[in-house]
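*Asks:* pasted the sequence and its predicted model underneath.
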Amino acid sequence: MSTPDPRHHIPFRLVRKGVVMSPLPGEANEVEGVLNPASGRTPDGTLHLLPRLVSEGNVSRVGLAEVTFTDGMPSGVERRGTVLEPDAGWERGKNNAGVEDPRITWVPSLGLHVMSYVAYGPLGPKPALAVSENLTEWTRLGPIQFAYQPDLDTDLNLFPNKDVVHFPEPVPGPDGQPAYAMLHRPMWDLGWFRPGEGVHLPAGLEDERPGIWISYVPAAEVEKDVRALVRPRDHRLVALSEFDWEALKIGAGPAPIRVEEGWLLIHHGVSGVPEDDPFVPNRRVSYAAGAMILDPADPARVLARSAQPLMAPETEEERSGTVPNVVFPTAIEEVDGTRYVFYGMADAHIGVAVLERTV
C-alpha cells in the first residue's frame, strides 16, 4: 500500500449549504449577476457580504448586504445599497467600467478593513485598494504600484493583475522583519491590448500560466501611513498550477486564516480550454476550489496543497450562469465556532459552504 504524500494532505473539506444571494428581479445593478463577495462585520458585529453587483454592459459595483440566518445557518441577505462605484477615472475605460471582485481583510493592528478590488479601467484589470473603519464608508488608496525589482527584469505594473488579498496580521518579510503581505496574480500576456506583443515573463520564470505571488510592505511603514500599502515590494512566486483541476491557472481566494498547520489559503483553480482573450467570458473552462497551507515563518513557502479540489461545480447554480461551471471562493467568516466560505456560483449567484476539519 502506498503512503499518502503529506505535501498533498489538507485536513479540511467544504460542505455546501445552499444559495444565499441571487439577482433581485427589477434591480438594475444586478441584471447580469451578483457574485464573488467580500465579507466583514460592521462595528455592531453584524455580518455583511460585499458582493460584486453587475449591471447591463458588465459594469460592476460593490454592494453591501446584511447576512440573515435560519437555524443558525446563513440563508439569505438584506440589501443595504452600494459602497463603491466605478467613479474614478482609472476605473473606467471608453467601453468598460467596473470595481470588481472585492476581497476584504480585517486587520486588527490597523483598526481597518482593507479591501482589494479589480479596477477595470482604460488598460483593463488593475488591482486597487480601499480602507474603511466601519465597512460602509470607504477611502480609496488608489491603484497598487509595485516597486521595481531588478532581479525580475520586468515591471509588474505593466501587467494585468487580479486576486489580491491581504494577510490579517504582519508576517515575517524576506528580511525577517514584520511586514504586511498581499497575495496577487499577475498575467503575463500583453497581447490582449497590444496585439502581437505576446507573453513577457519575469527573469527565472518559464511557465507562463498565471500563478500566486506575494509582495510585502514593512509593518512600520504601514503603521506610520496606511497609504504605504499600495507600494508593495519584495515580490516572490508562491505557487503555480500543479494538478489537472487547476491546469490553466490558479489564484488566491479569501484572506488566509491561521490554523494549527500554518496559514490556510483557499484558492481557485481553472481547467479546460483557454480563450484567446482572457477578459471575455469563457464557457469552456471550469473553476474549482482547493487549498494550500503556507509556512507561518515564510508565507511564500507552500507546505501542502490539495491534489484534488475541495469543491467543484456540481449544482445547477454552479453549472449554469453567465460563465458556467464556476465555484469561486472569495470570503470566509467564523460564526459561533463554524467557518463559512462564501463563493461565486457561475458568475450569477452567491453560495455558502462550511469549512470542516477532517482530522
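*Replies:* On my side now, so go ahead. As the structure is a prediction and not an experimental result, all values here were calculated from the model.
*Asks:* C-alpha from now on. contacts and neighbour counts both.
*Replies:* Noted.
*Asks:* over to the nearest residue in space to Arg258 that is not next to it in sequence. Which of the three states is it?
*Replies:* In space, not counting the residues next to it along the chain, Arg258 is nearest to Leu264; the distance is 6.2 Å by Cα to Cα, 6 or more residues apart in numbering. At Leu264 the chain is in strand, as set by DSSP: H, G, I helix; E, B strand; the rest coil.
*Asks:* let's bring in a second one:
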Amino acid sequence: MTKMWLKRIKNFLKKPKPKKPRKKRKTRPKPKLIIRKCTQLPLKLEKAISNPIMEPKYKNKWESWQTFNPAAIYLNNKVHFLYRAIGEGGLSVFGYASSKNGIHIDERSETPAYALKRGFLESLTKTNAPGYSSGGSVSGCEDPRIAEIDGTIYLIYTTFSNWSELRLTLTSISKDDFLNKKWDQWKKPVFISAPNEIHKNWVLFPEKINNKYAILHSISPNIQIDYFDSLDELDGKTFIKSSYSRSYIKDGWEAYFRGVGPSPIKTSKGWLVLYHAEDKKDTSKYKLGAMILDLKDPTKILYRAKQPVLEPSLPYENNGFKSGIVYSCGAVVIDDTLFVYYGGADTVVCVATANLEEFIEPLTQKLRKTSFIKKLKK
C-alpha cells in the first residue's frame, strides 16, 4: 500500500473537527419610503394627422419657396390666417387663408394680403452690414401676430432688411375691411422699436388690461410690458424701450428663452403664453413652452411647464429650410379646443390641438405628494 493511501486512511479515522458556527448573513434593509413633492407635467399638444395644412404653391411665384409662421384669429365662425410667404426674389410677404374647422383650409388668396410698400424698407437705417437672409428672405415683413380690440384688427410684425436692424412694426385695419378682404385699407405701418436695434417676437394682448392697451415685448431676463391709453401714441417717433438677454434658466428644460409665440390667450387661471426656447439637451432645435401670467398683473409668472409642450419630431418639422424648428405665431380657441398654429422647418404650416382646460389644469395644479422608492447603494 502506498504512502498516499495510508495518509488518506489516517485522516479518515481522525475525529471530525467541530464545525464553527456560521456567521449570520447581514440582511439588506428594506428600501425606505421617501415622500417628496412634485408637479404633474402639462398635457402635450396633439399634432394633426393632416399636417402640414399649408405648403408652398409653386405656381404662385410670391409663395413658391416657403409658407409658414401664420398669425391666426377666430372671427365669424372662421379661423383667419395671415401667413408668412417667401418666393422668387426672396421677398417676405403675408398671404391670407381661412378655415371653418381650424384644420382644413377652405380658402387661400392667390395674391399677397399684405406686403411692404416701396420706400418703407428704405427707411431702415443704412449700414454697411452684409445682406444675410432671415428665415429664407432677404427683406420684407415676417412673423405676424394679430389681435382684435374694439372692432380694429392690429398686426405686429418684424420688418427686416439686414441683420444690423430688425424693427417691430405696427399696422391696423377695421374688422369689417379685414373680413371683406379690403387689403388696400391697411393703415400706414409705423416702427414701434428703436432704430439700430434687433428685436423680434412682440405681441399685443387681445384685450385691454386695466383699461390700457398692453404690448408684451420681452420675457427674458424678465417679463416686460408697456401700456398705452391709445396705440396712436406709437406714431413712428415714439418707441418702446425693450431689453433682451439670454439669461440662464436654472429650473426647467430651457437653455434660454427665445421669445413669445402667439398673442396671449385668456383662461380661467390667467394669461396662457406659449413661447419659443432652446432645449438644454439640444440647442439646435426650437421647442414650444407654456406659462401662465397673472390676469391683472401679467408681469407675474404664476406657473410654467417643466417640459416643452411641442417638439420637432416629425419629418415635416425637420426637412425644410431650417431643420428642427417649431415656431408659433398664432393660436385660437374654438369650442374649448386650443388650436396652435406653427411653422414646421420654416417651410410649411402645421397645427396642434388640445382641450384648453385639460391642457392648463396639470400646469396649474398645486404641488402634490407623490411617493417613490429610493434606490440604496449596494
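*Replies:* That came in fine, so what should we check first? Computed from a predicted structure; not experimentally measured.
*Asks:* now do the same for the residue nearest to Arg258 of structure 1: its match in structure 2.
*Replies:* In structure 2, Leu264 of structure 1 lines up with Leu272, judged by TM-score structural alignment.
*Asks:* might one say that that match is in contact with Pro264?
*Replies:* Yes: look at Leu272 of structure 2 against Pro264 with Cα atoms under 8 Å: they come within range, at 5.5 Å.
*Asks:* circling back: contacting residues for the match of Leu264 of structure 1?
*Replies:* The neighbours of Leu272 of structure 2, taking Cα atoms under 8 Å, 6 or more residues apart in numbering as the test, are Pro264, Ile265, Lys266, Ala290, Met291, Ile292, Leu293.
*Asks:* which strands or helices does the host helix or strand of Ala353 of structure 1 pack on?
*Replies:* Using DSSP states H and E, Ala353 of structure 1 sits within strand 349-357. If contacts are counted by 3 or more Cα pairs under 8 Å, 6 or more residues apart in numbering; DSSP states H and E, strand 349-357 of structure 1 sits against strand 12-21, strand 34-41, strand 338-345.
*Asks:* out of these, the one nearest Lys224 of structure 1 is which?
*Replies:* strand 34-41 (24.2 Å; Cα to Cα).
*Asks:* which other residues reach that closest one?
*Replies:* 21-23, 47-54, 101-106, 113, 134-135, 254, 328-333, 342-345, 347-350.
*Asks:* ok, then the element right after the helix ranked longest in structure 1?
*Replies:* Secondary structure of structure 1 per DSSP state H: the longest helix is helix 219-224. Going down the chain from helix 219-224 of structure 1, the next helix or strand is strand 233-239, by DSSP H and E.
*Asks:* so how far does that following strand sit from its counterpart in structure 2?
*Replies:* Mean deviation of strand 233-239 of structure 1 relative to structure 2 after superposition (mean Cα distance after the TM-score superposition for structure 1): 7.9 Å.
*Asks:* picking up where we left off before, give me the buried entries from the contacts of strand 34-41 of structure 1.
*Replies:* 21-23, 47-54, 101-106, 113, 135, 254, 328-333, 342-345, 347-350 (16 or more other Cα atoms under 10 Å).
*Asks:* let's see which of the residues you listed end up in strands.
*Replies:* 21, 47-54, 101-106, 113, 328-333, 342-345, 349-350 (DSSP state E).
*Asks:* quick one, what contacts Pro86 of structure 1?
*Replies:* Ser60, Arg61, Arg92, Ala97, Gly98, Val99, Ala119.
*Asks:* please pull up the equivalent of it in structure 2.
*Replies:* Aligned partner of Pro86 of structure 1 by TM-score structural alignment: Leu116.
*Asks:* checking its match next. Helix, strand or coil?
*Replies:* Leu116 of structure 2 is classified as coil under three-state DSSP.
*Asks:* and it, how close does it get to Thr169 of structure 2?
*Replies:* Shown here: Leu116 of structure 2 relative to Thr169 of structure 2, a distance of 11 Å by Cα to Cα, to the nearest Å.
*Asks:* give the aligned range of the helix ranked longest in structure 2 in structure 1.
*Replies:* Ranked by number of residues, the top helix in structure 2 under DSSP H is helix 3-13. Following TM-score structural alignment, helix 3-13 of structure 2 has no partner segment in structure 1.
*Asks:* now that helix, how far from the chain's geometric center?
*Replies:* In terms of Cα atoms, centre = their mean, to the nearest Å, the centre of helix 3-13 of structure 2 is found 87 Å from the chain centre.
*Asks:* now do stretch 233-246 of structure 1
*Replies:* Counting by Cα atoms, centre = their mean, stretch 233-246 of structure 1 comes out at 14 Å from the chain centroid.
*Asks:* all strands for the stretch 151-300 of structure 2, in order.
*Replies:* 152-162, 165-174, 190-191, 203-204, 213-218, 224-228, 254-260, 265-266, 271-279, 286-293 (DSSP state E, counting those that start in this stretch).
*Asks:* let me know which of those is tucked in deepest.
*Replies:* strand 203-204 (a mean of 26; mean count of other Cα atoms under 10 Å).
*Asks:* and that strand, which stretch of structure 1?
*Replies:* Going by TM-score structural alignment: strand 203-204 of structure 2 matches residues 165-166.
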